[in-house]
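1. Here is my input, please return the structure:
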Amino acid sequence: MGPERFEGPVKRSVTIAGHETSISLEPMFWEALERTAKELNVPVNALVARIDALRIEASSPPNLTSALRLWLFDRAANG
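-> As a prediction, this is how the structure comes out:
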């Protein structure tokens, strides 16, 4: 990974259960989220909502941004 991959977070709006919220993720995480949504044939908003639902079920839920990063990392690590 070259130094050009070390980019700061980019804020984007997503809609979860009819409510718009802002999420700040580094570009590589946005790319991974978009790629995964495409692989699963769902819109990015739907994938974020799915991850959010899992997050809420956790005994000590992290914030949504952390949950997205953790979910993407786990998916990459465990296929």
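
2. From now on I want contacts and neighbour counts done on CA atoms only, so please keep to that.
-> Noted.

3. Where does W71 fall, secondary structure wise?
-> Using DSSP states H and E, the element containing W71 is helix 64-78.

4. got it, and E34?
-> Judged by DSSP H and E, E34 forms part of helix 27-40.

5. which other helices and strands contact that helix?
-> Helix 27-40 sits against helix 44-57, helix 64-78, with contacts defined as 3 or more CA pairs under 8 Å, 6 or more residues apart in numbering; DSSP states H and E.

6. Spatially nearest residue to the spatially most central residue of the chain (excluding sequence neighbours)?
-> The residue lying closest to the centre of the chain (CA atoms, centre = their mean) is L68, at 3.4 Å. Once flanking residues are discounted, L68 sits nearest to I51: 6.7 Å by CA to CA, 6 or more residues apart in numbering.

7. Here is the second sequence; please produce its structure so I can put it next to the first one:
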Amino acid sequence: MNSPYHPPVKRSVEIAGHKTSISLEPLFWDMLRGVAEDEGVPINALVARIDAERIRAETPPGLAGAIRLWLAARALEG
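-> Below is the predicted model:
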């Protein structure tokens, strides 16, 4: 495994037909990719699901923060 201390990497994803850029550290991109593979869905679909959940939150964080929090919560559950 590479060092977890790496600056964020910006990538484009498509949510509901709209492209957006997300900056995440490589560790989080790897985690997101792993969950998408485990669930048999594209990363775009997983990000769209996380985005829908975050929008329903009482005080929604930004999308990148929501992805990090979602992945951390999932890791704590497992």
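
8. List the TM-score for the superposed pair.
-> Here the superposed chains carry a TM-score of 0.96, computed using TM-score structural alignment, normalised by the length of the second structure; 78 aligned residues with a CA RMSD of 1.3 Å.

9. on that earlier part again, now do the same for the residue nearest to L68 of the first structure: its match in the second structure.
-> Using TM-score structural alignment, the equivalent of I51 of the first structure in the second structure is I50.

10. if we can go back for a sec, mean deviation, the helix holding W71 of the first structure versus the second structure?
-> Here the mean offset of helix 64-78 of the first structure against the second structure after fitting is 0.3 Å, by mean CA distance after the TM-score superposition for the first structure.

11. Return the set of buried residues in that helix.
-> Using 16 or more other CA atoms under 10 Å as the test for burial, helix 64-78 of the first structure gives 64-65, 67-69, 71-72.

12. which residues sit against stretch 54-65 of the second structure?
-> Stretch 54-65 of the second structure is contacted by residues 22-24, 51, 66 when judged by CA atoms under 8 Å, 6 or more residues apart in numbering.

13. for stretch 29-40 of the second structure, same thing?
-> By CA under 8 Å, 6+ apart, stretch 29-40 of the second structure touches 42-43, 46, 71.

14. R12 of the first structure pairs with which position in the second structure?
-> Under the alignment (TM-score structural alignment), R12 of the first structure maps onto R11 of the second structure.

15. which residue sits closest to A16 of the second structure, ignoring its sequence neighbours?
-> Per CA to CA, 6+ apart, closest to A16 of the second structure is A48, 7.3 Å.

16. That neighbour contacts H18, doesn't it?
-> No: A48 of the second structure is not in contact with H18 according to CA atoms under 8 Å; the separation is 10.5 Å.
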